[in-house]
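Colleague: Give me coordinates for this.
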Amino acid sequence: VIVASYGKIIPKKILEIPKYGCLNVHPSLLPKYRGPSPIQTTILNGDKKTGVTIILMDEKIDHGPIISNSKFEIRNSKLTYGELNVKLAKLGVKLLIETIPKWIRGEIKIKPQDHSKATYTKILKREDGKIDWSKSAQEIERQVRAFNPWPGTFTFIKHKNKTLRIKVLEADISKDNKLIIKKLQPEGKKAMSFEEFKRGYHDFDPIL
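Modeller: Below you'll find the predicted structure:
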């Protein structure tokens, strides 16, 4: 049985049914970033390296011994969650194709995870996308990419005595380390460039 992106614990009686066990494909280099949001956490932390790990599942989440893994160097520092997810999914498929025949033939020796080095990620909620403007420009830019497309990164403004939710879709960092918002989407409107936004909402007040 092959499992991927399944966030529930599988009972032992189910895990023991398949002859070759239940294998889990996880988009991080375990034991780093166990849990439901490893790709987003990789981007949020500005990591330069990630990967995919195949483990033999046990009764704990992302806890079982390692069967194989493959590293991925993040050379493009502007990858969004959606883009990195696709790249790691392709890497996972390639690793499965290489691993399964060897596993079935009994050619792989499993390696226990070093649980003392385990780190954990959390379930993301919509409110996690709200921008904290006290953070650095680099942290906010990474948040925009990590939460694209979900849960999205957003802030609020005051415009014509109304509070509007603004979704930030694309951002960058200037040479002097300031945040540049390049693309956004006001509540109920289509996505637009920041220049278009300024023309339509030139008298807005930010809510920090």
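Colleague: from here on, contacts and neighbour counts on C-alpha atoms
Modeller: Will do.
Colleague: Tell me where this protein has strands.
Modeller: Assigned by DSSP state E, the chain shows strands spanning 2-4, 23-26, 49-56, 66-73, 153-159, 162-173, 179-186, 192-193, 205-207.
Colleague: Not counting the second one itself, show me its contacts.
Modeller: With contacts defined as CA atoms under 8 Å, 6 or more residues apart in numbering, strand 23-26 is touched by 1-5, 52-57, 62, 92.
Colleague: now, the most widely separated pair of these?
Modeller: Within the contacts of strand 23-26, two members stand farthest from each other by CA to CA: 1 and 52, at 17.4 Å.
Colleague: Tell me which of the two has more neighbours.
Modeller: With neighbours defined as other CA atoms under 10 Å, residue 1 and residue 52 compare such that residue 52 has more, 23 against 12.
Colleague: Please give me every residue in contact with the residue nearest to the more buried one when sequence neighbours are not counted.
Modeller: Among residues not flanking residue 52 along the chain, residue 27 sits closest, at 4.5 Å (CA to CA, 6 or more residues apart in numbering). Applying CA under 8 Å, 6+ apart to residue 27 gives the contacts 38-39, 50-53, 88-89, 92.
Colleague: Second chain to compare with the first, below:
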Amino acid sequence: MQEEKKPSIVFMGTPEIAEIILESLCLKNYPILAVVTQPDYKPKNKCEDDFISPVKKLALEKNIPISQPQKLDDDFEKWLKTLSPDLIIVAAFGKIIPEDVLSIPKFKSINVHPSLLPKLRGTSPIQNALVNGLTETGVTIMLMDKGIDTGDILSQKNIAIDPDDDYITLTGKLSVLASNLLIKTIPGWIDKTIKPIKQDDSQATMCQLIEKSDGKITWDESAQDIYNKFRAFKVWPGIFTYWENKGNLAKISLNEIIIEKNPILQKHHLGEVFKYDDSKIGVQTNDGIIVLNKIQLAGKNETAIGDFLNGYPNFVGSILK
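Modeller: Here you go, the predicted structure:
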């Protein structure tokens, strides 16, 4: 029996999760007419190489035509129409796509979103799932419309969030889940065996936009809330606090922390750094202890806590702000 012809695709995406999804489409021999991804840019740190999106890197390997428009304007729309794609697939593209573009393909445009819609609509669902301490999330394949993640649902699958999952590990799990779900969904959408289901807007939640300042720790938070921030902001912006050292306020990034699961009941001030169990360095929260393993003083390299104390023994007993 002759294999059914696969729909031609224009793929729009930028980060690692989109790269993995694109790779899965290539492995299944879907004809990728072109990829559309964010433009290259120069990082603020001049020592770093220019940023090239993971999707672009994969497209170069696969010899897939690449478009990196600054704007999705009339010229972009005309170019896309010349390709005449059967389907546009979007995964973490990074820009709002005009309705006129979404309506070009024969089988419309679909989005791969890493949450269980209508929960966590918006641009940072993975970070928000972690910072909110959720124990479950998932992937939704949906039709795209003019709203932000408001389109009809084609398929959905959930996944457990492990207590120590962070942004990197959870993104990896969701990338695999998304790839597998998309590959199963496309044929059903094309042959009309999958019927779109409207989202229940009354159950919708929106993602909090992540800003650099969100990484600031306040020690009157619970130990779990602080750890959830650490998990969510592992890649960016990280979590940090301030230490007053000899009259100077220094920023300290907390690069590796854990929760003390059996905290010893001691009387310490919120944010106080103290030593216990011979080798552990803890910080008092409103209900427990955060154990510091690796920290980084602004302008310095990351340091194991023991080595840091060799240089700054006055760190113990200080109050982090």
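Colleague: Overlay them and tell me the TM-score.
Modeller: The TM-score (TM-score structural alignment, normalised by the length of structure 1) is 0.94; 207 aligned residues with a CA RMSD of 1.4 Å.
Colleague: What segments of the stretch 201-321 of structure 2 are helices?
Modeller: Remark: helices assigned in the stretch 201-321 of structure 2 by DSSP state H, counting those that start in this stretch are 223-232, 305-311.
Colleague: ok, longest helix in structure 2?
Modeller: As assigned by DSSP state H, the longest helix anywhere in structure 2 is helix 167-190.
Colleague: the inter-axis angle of that helix versus helix 223-232?
Modeller: Counting by axes from the mean of the first three to the mean of the last three CA atoms, to 10 degrees, helix 167-190 of structure 2 lies at 60 degrees to helix 223-232.
Colleague: after superposition, how close is helix 167-190 of structure 2 to structure 1?
Modeller: When structure 1 is superposed, helix 167-190 of structure 2 averages 1.1 Å from its matched positions, counting by mean CA distance after the TM-score superposition for structure 1.
Colleague: Find me the equivalent region of that helix in structure 1.
Modeller: Aligned by TM-score structural alignment, helix 167-190 of structure 2 falls on residues 81-104 of structure 1.
Colleague: Buried residues of the matching stretch, list them for me.
Modeller: Within stretch 81-104 of structure 1, the residues that count as buried by 16 or more other CA atoms under 10 Å are 81-82, 84-85, 88-89, 91-92, 95-96, 99-100, 103.
Colleague: what's the answer for stretch 168-181 of structure 1, then?
Modeller: Residues of stretch 168-181 of structure 1 classed as buried by neighbour count (16+ other CA under 10 Å): 168-172, 179, 181.
Colleague: any chance of those residues in CSV, with distance to residue 113 of structure 1 too?
Modeller: Shown next, in CSV, are those (distance: CA to CA, whole Å):
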residue, distance to residue 113 of structure 1
168, 38
169, 37
170, 37
171, 37
172, 37
179, 39
181, 41
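Colleague: May I ask which two of the residues you listed are separated the most?
Modeller: It's 169 and 179 that sit farthest apart of these, by CA to CA, at 13.1 Å.
Colleague: The residue most central in space within structure 2 and residue 254 of structure 2, how far apart?
Modeller: Centroid-nearest residue in structure 2, with CA atoms, centre = their mean: residue 126, separated by 4.8 Å. Between residue 126 of structure 2 and residue 254 of structure 2 the computed distance is 20 Å (CA to CA, to the nearest Å).
Colleague: Residue 260 of structure 2 now?
Modeller: The gap separating residue 260 of structure 2 from residue 254 of structure 2 is 15 Å, by CA to CA.
Colleague: so of the helices of the stretch 201-321 of structure 2, which one's packed in deepest?
Modeller: Per-stretch averages of neighbours, counted by mean count of other CA atoms under 10 Å, single out helix 223-232 among the helices of the stretch 201-321 of structure 2, with a mean of 23.
Colleague: so how much does that helix differ from structure 1 once superposed?
Modeller: Mean deviation of helix 223-232 of structure 2 relative to structure 1 after superposition (mean CA distance after the TM-score superposition for structure 1): 0.8 Å.
Colleague: List the contacts of that helix.
Modeller: Residues from elsewhere that reach helix 223-232 of structure 2, judged by CA under 8 Å, 6+ apart: 126-133, 164-167, 215, 217, 238-239, 257-259, 285-290.
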